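In: build the 3D model from these lines:
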Amino acid sequence: MLTILSNKDDWRIFPTELAKRSKDSEDSIYRELKKLEKFGYVRTYKKSLGRGKGVTAFRFCADRKISDEMFEQLKKQLDKELVN
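Out: Down below sits the predicted model:
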């Protein structure tokens, strides 16, 4: 969590990148992210790249639980940034 929060605000959370920065395996990172998500500190927004182009995951992380209202605001802000 500290590694995630110590990066710039626009840094995207990639488990592969986190694994490179630590002694933990990528599977371990995924498990820990799932735990943080279960408790509300990480929220994942899966966004379509267009028909037949797949889906990408955007993860939001905070030192406080991310409420549904805050999650909706974060998704709207991201959608605006992706359009530009």
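In: going forward, measure contacts between C-alpha atoms and count neighbours the same way
Out: Will do.
In: report the central residue of the protein.
Out: Central residue of the chain (CA atoms, centre = their mean): residue 59, 1.2 Å from the mean position.
In: quick check: which element contains that one?
Out: strand 55-61 (DSSP states H and E).
In: and residue 3, by the same measure?
Out: With DSSP H and E as the criterion, the answer for residue 3 is helix 2-5.
In: mind listing the strands for the protein?
Out: Secondary structure of the chain (DSSP state E): strands located at 42-48, 55-61.
In: for the last one, packing partners?
Out: What that stands for is strand 55-61. Counting contacts by 3 or more CA pairs under 8 Å, 6 or more residues apart in numbering; DSSP states H and E, strand 55-61 is packed against strand 42-48.
In: which ones are touching residue 6?
Out: Shown in contact with residue 6 (CA atoms under 8 Å, 6 or more residues apart in numbering): no residues.
In: how near is it to residue 47?
Out: 25 Å (CA to CA, to the nearest Å).
In: the longest helix seen in the chain vs strand 42-48, what angle?
Out: Counting residues, the longest helix found in the chain (DSSP state H) is helix 68-83. For helix 68-83 against strand 42-48, the angle by axes from the mean of the first three to the mean of the last three CA atoms, to 10 degrees is 40 degrees.
In: run this one through as well so I can compare:
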Amino acid sequence: MLLTILSNSDEWRVYPEELAKRCRDSVDAVRTQLKALEKAGYIRSYRKSLGGRYGTETHRFCSDTKISDEVFQELLKELNC
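Out: Model (predicted):
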């Protein structure tokens, strides 16, 4: 799963539905794999509110090495959070 994610351009957003199509897996299976990668430290997620009734936007940062807290904070700064 991580290899599939990292093979895309840096600007590509990680959508479980898109990964499910590419990997021929169920969306639930992809979400489970994403959670496992996040628990292992290879993916870090941030949910940004779009205000009131507009919901949230999820940003996922992925790396072939574990993402430290310091690196994650720098990535969040780039998002202007």
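In: list the buried ones in the helix holding residue 3 of structure 1?
Out: Neighbour-count burial for helix 2-5 of structure 1 flags residue 4 (criterion: 16 or more other CA atoms under 10 Å).
In: what residues does it touch?
Out: With contact meaning CA under 8 Å, 6+ apart, helix 2-5 of structure 1 is reached by 13, 18, 61-63.
In: stretch 74-81 of structure 1 too?
Out: 45, 60.
In: post-alignment, the longest helix anywhere in structure 2 versus structure 1, mean distance?
Out: Longest helix in structure 2 by number of residues (criterion: DSSP H): helix 27-40. Overlaying structure 1 shows helix 27-40 of structure 2 at a mean distance of 0.4 Å from the equivalent residues (mean CA distance after the TM-score superposition for structure 1).
In: how about that helix, aligned to which bit of structure 1?
Out: Helix 27-40 of structure 2 corresponds to residues 26-39 of structure 1 when matched by TM-score structural alignment.
In: tell me the buried residues in that stretch?
Out: Quick answer for stretch 26-39 of structure 1 (16+ other CA under 10 Å): 26, 29-30, 33-34, 36-37.
In: re the thing from before, which of the contacts of helix 2-5 of structure 1 ranks first by neighbour count?
Out: Using other CA atoms under 10 Å as the neighbour criterion, residue 61 leads the contacts of helix 2-5 of structure 1 with 21 neighbours.
In: check contacts around that residue.
Out: Residue 61 of structure 1 sits next to 4-5, 41-43 when contact means CA under 8 Å, 6+ apart.
In: ok, so of the residues you listed, who is nearest residue 73 of structure 1?
Out: Ranked by distance to residue 73 of structure 1 (CA to CA), these are led by residue 43 at 12.2 Å.
In: surely the closest one meets residue 34?
Out: No. With contact defined as CA atoms under 8 Å, residue 43 of structure 1 does not count as touching residue 34 (9.4 Å).
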